[in-house]
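# This is the structure alone, sequence omitted:
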């Protein structure tokens, strides 16, 4: 989604427009939810679009701090391990944009936030305008379809996807096998201006070299033995939409030159034809292979690589988003239950099984997680997946002894108990981000645990 333009960043408003009411009147013409903030993070006003989407019982949170409303924090976002757009906008004296997970009346949602400072005639920042666009291609809650996740590494990939979706730049999705490249490609298509046109997948690893050209470009009647009629290729099928080349690293060298010509000229010929056809598609490619190393080995064309990699997006492995495993597992079980096969009801995961799932390395990523949960759900006769119903190989890896490393000067347990966490926070003399890294968690997770523990102590 492209955010509509505001007046140029830094341009002073006329005196009559510095009144909050006048500014809100202007924002009423903006179809996106928008609020006005003062430099102390307080919400001064909100347009009707914001009230409809984020207000509670007709209230638009006017008078409250933005971080209290959006994140349920008691400090600004940057002090809780988040990117704070107001801090960045203040420092740069320009616009800042970030993808956040906001608390909404519907639950947590991914929100694309753009914040711009408003200046008075003396070039002093007197207010900020924040506009919010809900991201439809990803869910921060369990979902029976599409992308799900809340971890920082996942959010970075979604943020990049939102940035590039409105353009026509070719996108290259990078990452290990099983990280959900096709789902990301489809989400990019849905967020683009071509969402109402076809999304066509080409499985480059599943087509033999002899059939690749005819599958991609189509063929004419009589082009070869068995060609009894004209066939439309996948490039023509994607006309006006998105062509997704999955595992492009498997494309044979003999075909790479023809693929390069297609991308560079926007034209192709069906097998057996001399007539040139025009192609109109958005290109998205994906691979788990190291293309740059393949170029050095002469296995992949450098000119093709530079054509397809205008906007690379790296998709995180499951082990890089451990905090998402409960959310992913819940979503996968919902999808298994919705297929109509056994089990009819969605199973639940026992704490011991969830601990094993979180501790496992997941070399097969989400694909492997789904396979494990499908198997375990068939063994869960009472609807509860327990640790002993997970594969033995998984349990064996998790339970294997870990090599003991020399203790740092300030020794901290990687999985601290509540008491150990409170003690560590009290004794730690460095930055909270460094403490979080030493404890093996994100800074945001550390902040939330300490906040929750502080609430328990007060109670």
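Okay, I see it. Just so we're clear, the structure is a prediction, and the values are computed from it rather than from any experiment. Numbers count the residues shown, from 1 in each chain.

# alpha carbons only for contacts and neighbour counts from here, please
Fine.

# any idea which element the residue positioned nearest the centre of the chain lies in?
Nearest residue to the geometric centre of the chain (C-alpha atoms, centre = their mean): residue 158, 2.6 Å. Using DSSP states H and E, residue 158 maps to helix 152-164.

# tell me what that helix is packed against?
Other elements packing on helix 152-164 under the criterion 3 or more C-alpha pairs under 8 Å, 6 or more residues apart in numbering; DSSP states H and E are strand 96-104, strand 311-314.

# which stretches of the stretch 51-200 of the chain form helices?
Using DSSP state H, counting those that start in this stretch, the helices of the stretch 51-200 of the chain run over 66-71, 85-92, 152-164, 181-190.

# Give me whichever of those is most buried.
Counting by mean count of other C-alpha atoms under 10 Å, helix 181-190 has the highest mean neighbour count of the helices of the stretch 51-200 of the chain, with a mean of 22.

# That one versus helix 152-164: what angle between them?
40 degrees (axes from the mean of the first three to the mean of the last three C-alpha atoms, to 10 degrees).

# what does helix 181-190 contact?
Outside helix 181-190, the residues within contact range by C-alpha atoms under 8 Å, 6 or more residues apart in numbering are 137-138, 146-147, 161-162, 165, 173-175, 195-196, 199, 241-242, 244, 246, 284, 286, 315.

# Stretch 132-150 too?
Taking C-alpha under 8 Å, 6+ apart as the rule, stretch 132-150 contacts 1, 3, 32-34, 101, 107-114, 155, 158, 162, 183-184, 187-188, 190-191, 323-324, 327-328, 330-332, 334-335, 338.

# Below is structure B, check it against A:
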């Protein structure tokens, strides 16, 4: 199969691309970008004609295919499955990097049946997630575990499926729940968070379903329950593992029937809400121990998303620090390389929430513009305060820490960064790929 063009440069393939509203390109099996539509050229500045460029060069400034640089590659996925592929990527633009959903589908040669070409369409995800710490987004990060989590969020958000968020305290489960709501078709309806640890056992039913006047002593007026408040929107049950066993059956009945009765009323009310739950508990272990109902667990765990702890989000600490400084109005302050290095070595049992506390504390202790290791809590710096034979670090480790910090803070493109570091672009990408593979 061959892409035929007329003397005016038009083609059937170009017409197909131009019929798509979102940015799109045509690629061959060798990753060459053959054609682009007007939406792509306007957004990303790729010329319609000229020397062939590889899709990974255009999108990421890589010199190797995405899967060889630690990324998921939709072209490889299409080739392996002979079907459509979708992934979340960080895409390079003239205005910096942005998160996008990439969808690709293959075009078969009608005669040989071989996969000859691929159409890649790009859907920007908006300002909900970003690599720019100066943006208003509450979710900032570039690490592979963070991106894998976001990919799951992007896939489930438009559906009506129940979502169970699993993660340690301070990983941002409430923020992800709000993001799922904001990306759904219920975004214009209420988002109602429920802190299950704060609901007294005796009040669980009345808080969830409400009550009518006279239902019990002190019920002087009708009360709207949280389920009713979430009508048409999203009900977020935070720390669902804390619901007492005898109250779990009430939640189960609601999910099975989508109906409830207010306390003191005999009338059934239909419920319309999307359920998102979160917990830092191991619900499977609780089911085995008999402290969590198995039937309720399977109702809640339709689509599980694990939120990575901060210690596994390599390369994100620097971005998060800069974002927090901006949120706190401390744009003139910055963390020294040594301070960021100390934080990168710390396991953060309290995750992002703990990091924010550390940043706020350091701001108060720092009278200058640069925050140093001495402004950090002693339990973070005590293991690195003195240089001894057992604490000498390998040069490769030091280089990796410096490279992580530099990449997180660099505002230009990767070619300029490579020149600043005294490296070739190929060498820089090899180092970045090696970091992602660890």
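Okay, I see it. Being a predicted model, the structure only gives us computed values, none of them experimental.

# Overlay the chains and give the TM-score.
TM-score of the superposed chains, computed with TM-score structural alignment, normalised by the length of the second structure, equals 0.85; 405 aligned residues with a C-alpha RMSD of 3.1 Å.

# okay, now residue 420 of the second structure: neighbour count?
Look at residue 420 of the second structure: counted by other C-alpha atoms under 10 Å, it has 10 neighbours.

# contacting residues around whatever helix or strand it lives in?
For residue 420 of the second structure, the host element (DSSP H and E) is helix 414-421. With C-alpha under 8 Å, 6+ apart as the contact definition, helix 414-421 of the second structure has outside contacts at 61, 410, 424, 425, 428.

# before we move on, the earlier item: which residues in the second structure does the helix holding residue 158 of the first structure match up with?
Under TM-score structural alignment, helix 152-164 of the first structure corresponds to residues 144-156 of the second structure.

# Residue range in the second structure corresponding to the longest strand that the first structure contains, please.
Ranked by residue count, the top strand of the first structure under DSSP state E comes out as strand 107-119. Per TM-score structural alignment, the counterpart of strand 107-119 of the first structure in the second structure is residues 96-108.

# What residues sit buried inside that stretch?
The neighbour-count check on stretch 96-108 of the second structure (16 or more other C-alpha atoms under 10 Å) flags 97, 98, 99, 100, 101, 102, 103, 104, 105, 106, 107 as buried.

# In a markdown table, list the helices of the stretch 51-200 of the first structure along with distance to residue 235 of the first structure.
Output for those, formatted as a markdown table (distance: least, C-alpha to C-alpha, whole Å):
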| stretch | distance to residue 235 of the first structure |
| --- | --- |
| helix 66-71 | 44 |
| helix 85-92 | 41 |
| helix 152-164 | 22 |
| helix 181-190 | 16 |
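
# Quick one, which of those gets closest to residue 52 of the first structure.
Nearest to residue 52 of the first structure, of all the helices of the stretch 51-200 of the first structure, is helix 66-71, at 14.9 Å by C-alpha to C-alpha.

# Now the closest one on the second structure. Mean distance?
Compared with the second structure after fitting, helix 66-71 of the first structure deviates on average by 0.8 Å (mean C-alpha distance after the TM-score superposition for the first structure).

# name the helices or strands packed onto that helix?
strand 96-104.

# hmm, who's touching the strand it packs on?
With C-alpha under 8 Å, 6+ apart as the criterion, strand 96-104 of the first structure contacts 53-54, 69-72, 83, 85-86, 88-89, 108-116, 140, 150, 155-156, 158-159.

# Quick one: average offset of that strand versus the second structure, please.
Relative to the second structure, strand 96-104 of the first structure is 1.2 Å off (mean C-alpha distance after the TM-score superposition for the first structure).

# Trace residue 233 of the second structure over to the first structure, please.
By TM-score structural alignment, residue 233 of the second structure lines up with residue 241.

# Now for its match: which residues touch it?
189, 194, 195, 196, 197, 198, 199, 200, 280, 281, 282.
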